[in-house]
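Engineer: just to be clear, the model below is a prediction. Sequence and coordinates:
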Amino acid sequence: MPIHVGVMVPSLNTVIEQEWHELAPTGVHVHLERIHVTQTDVCDDHGFAALYGQVTGGMAQSLERLGECRPDRIVLGMASVFYGGADGSKALVEDLQRHTDIELVAASHSLVTALREMGVERVGLLNPYQGLDDGQMERFFVESGFELTGAGGLPGTSIRDVPRTSVEDLVACLARLAETGPQAIVQVGANLGIVGLLESAEAWLGIPVLSSNATGLWAALRSCGREDRLYGYGRLWRDH
């Protein structure tokens, strides 16, 4: 029987749809719902806070629209689910869950589940919104019980630059984070494409590299009882 997984992201996202279609195993159908935002040229933490407000304000309506196709799971793929620390993230998801009988899977909680399953305690964080999100991503992982060995951002100065990040810049950031001594590197930000780099990055770094997009789909399928093993996308999909 086919499995249908929906995902909600801000309307400016150009990455997760392609990555999910690449990852989806046979018999898995993915469905994207965009949360309309107008705050799209964000260059500082005030602009990012305004974007966060637009995303959270549009979640319930988008959830209702996506629920009309009755997917088996809905993944909350946006950065907003990391906000407010561990407790704030939990409260946001619980509030949204009251609007639907479809089980919700947050990207934030998916990463925590994956890290714990791998036995990881020390984490390096690749955050494309570093300097814009007022430390919200870092706070979430610390409050979730992980030691943050380092956090690295990207050269761009606006969220519009994120999906256009070069492979060279990604590799340089991963290398810098690896030098801080983590047991794994976590990449957040659904609009940063790194899925195609996971396997090679793990090979030369020698540690797991987790993408929020790939981990969200992994968690959704595992919660549906699917045990698909994918090769070429890192050890999470291959071994867990």
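Structural biologist: Everything's here; your move. Everything quoted here is computed from the prediction, not taken from an experiment.
Engineer: contacts, neighbours, all on C-alpha from now
Structural biologist: Noted.
Engineer: show me where this structure has helices.
Structural biologist: Ranges of helices within the chain are 16-23, 45-67, 85-97, 107-117, 136-143, 167-178, 198-205, 212-223, 235-239, based on DSSP state H.
Engineer: out of the ones you listed, which one sits most buried?
Structural biologist: helix 212-223 (a mean of 23; mean count of other Cα atoms under 10 Å).
Engineer: who touches it?
Structural biologist: 5, 16, 19-20, 23, 73-75, 77, 105-108, 110-111, 114, 186-190, 195, 227, 236-237 (Cα atoms under 8 Å, 6 or more residues apart in numbering).
Engineer: how much space between the most centrally placed residue in the chain and residue 131?
Structural biologist: Of all residues in the chain, the one closest to the mean position by Cα atoms, centre = their mean is residue 212, 2.7 Å from it. Residue 212 sits 19 Å away from residue 131, taking Cα to Cα, to the nearest Å as the criterion.
Engineer: presented hereafter is structure B, for comparison with structure A:
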Amino acid sequence: MTDSLGPRLKVGVVVPATNTSMQPELEALRPVGVTNHTGRMLTADYSLVEGIDTLVDGYRESTRRAIETIVPCKPDTIVIGFSPEIYWDGPESHAPVLNSLKEAAGGLPVVMSPDAFDAALTLHRARRVAVITPYLAVGDDSVSRFFTDSGYDVVRVQGLGCSSPEKISHVSEAELRDAVREIDGPDVDAIVQVGTNVAMGRVAAAAEEWLGKPVVTNNTVLYWHALRQNGIPDRVRGFGSLLAEH
């Protein structure tokens, strides 16, 4: 017997309590026979103006606890919708954090943003990237340093200046279009957007049409990587070339 609604794949999704964008975006990406099962991290709406340290510290243990709420439904894989800890501590912290989360998941495969972005950018043969973040300057610097230390040439970074995690979901499509135009240029192979509370999937699809280059968004790349890693080849249109063509 298999799950009646998710016979092909059951995806566990961990999101912060303040995040209102990731769950609906991932539902829109879901192929027939695949189901998503969300566990929320119990977190406060910390100020990003005062720095990201408090946010990261508060999220570490709550991530593991959220995973523990998902495991009983027996998902096939778990997607982690929070990554500032990795960006903050650098690429060398990724393997220990990933192993820790796999342990919390009882050995289930765990999908995180660094691996998903790297897979997508490698597929697109993109080394020179422009990055959109939801953060203020201190967060922008951490993200830029992470991609640089991972072997990418970060041409430009555009922070959206959100004052708290909950406010990230308030960023409009018009603001995102402006950010794309601001950081694009002939010296950029691909545009990358980090932050799972930014609803940018449909904007990215439109932007690729007039830019003629990949626009890789956080929610789409995480779900794409989870699907492909688990043998789901379905093409999903409307959210960019990554899911529509690869």
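Structural biologist: Noted; the coordinates are in hand. Only a predicted model underlies this, so the values are computations on that prediction, with no experimental measurement involved.
Engineer: and the TM-score between these chains?
Structural biologist: The TM-score (TM-score structural alignment, normalised by the length of structure 1) is 0.93; 238 aligned residues with a Cα RMSD of 1.6 Å.
Engineer: trace the residue nearest to the centre of structure 1 over to structure 2, please.
Structural biologist: Under the alignment (TM-score structural alignment), residue 212 of structure 1 maps onto residue 218 of structure 2.
Engineer: quick one: that match from residue 104 of structure 2, how far?
Structural biologist: Look at residue 218 of structure 2 and residue 104 of structure 2: by Cα to Cα, they are 23 Å apart.
Engineer: could you do residue 94 of structure 2 as well?
Structural biologist: From residue 94 of structure 2 across to residue 104 of structure 2, the span is 15 Å (Cα to Cα).
Engineer: same thing with residue 192 of structure 2?
Structural biologist: Distance from residue 192 of structure 2 to residue 104 of structure 2, by Cα to Cα: 29 Å.
Engineer: which of those two has more residues huddled nearby?
Structural biologist: Shown here are residue 192 of structure 2 and residue 104; by other Cα atoms under 10 Å, residue 192 has more neighbours (21 against 17).
Engineer: residues contacting the counterpart of the more buried one in structure 1?
Structural biologist: Under the alignment (TM-score structural alignment), residue 192 of structure 2 pairs with residue 186 of structure 1. By Cα under 8 Å, 6+ apart, the contact set of residue 186 of structure 1 is 111, 123, 124, 125, 126, 209, 210, 211, 212.
Engineer: which among the helices of structure 1 is found nearest to residue 30 of structure 1?
Structural biologist: Judged by Cα to Cα, the one of those that comes nearest to residue 30 of structure 1 is helix 16-23, at 7.0 Å.
Engineer: which part of structure 2 lines up with that closest one?
Structural biologist: Counting by TM-score structural alignment, helix 16-23 of structure 1 corresponds to 22-29 in structure 2.
Engineer: what does the matching stretch contact?
Structural biologist: 15, 36, 38, 81, 196-199, 201, 219-220, 223, 236, 239.
Engineer: which one of the residues you listed is nearest to residue 158 of structure 2?
Structural biologist: Of those, the one sitting nearest to residue 158 of structure 2 (Cα to Cα) turns out to be residue 198, at 13.5 Å.
Engineer: hang on, the earlier thing: any idea how far the match of helix 16-23 of structure 1 is from the chain center?
Structural biologist: Its chain's C-alpha centre lies 12 Å from the corresponding centre of stretch 22-29 of structure 2 when counted by Cα atoms, centre = their mean, to the nearest Å.
Engineer: for stretch 129-141 of structure 1, same thing?
Structural biologist: Offset of stretch 129-141 of structure 1 from its chain centre (Cα atoms, centre = their mean): 13 Å.
Engineer: I figured residue 147 of structure 2 hits residue 157, correct?
Structural biologist: No. When contacts are counted by Cα atoms under 8 Å, residue 147 of structure 2 is not listed as touching residue 157 (10.9 Å).
Engineer: about what we covered before: residue 169 of structure 1: which of the contacts of residue 186 of structure 1 is nearest?
Structural biologist: Set against residue 169 of structure 1, the nearest of the contacts of residue 186 of structure 1 by Cα to Cα is residue 126 (11.5 Å).
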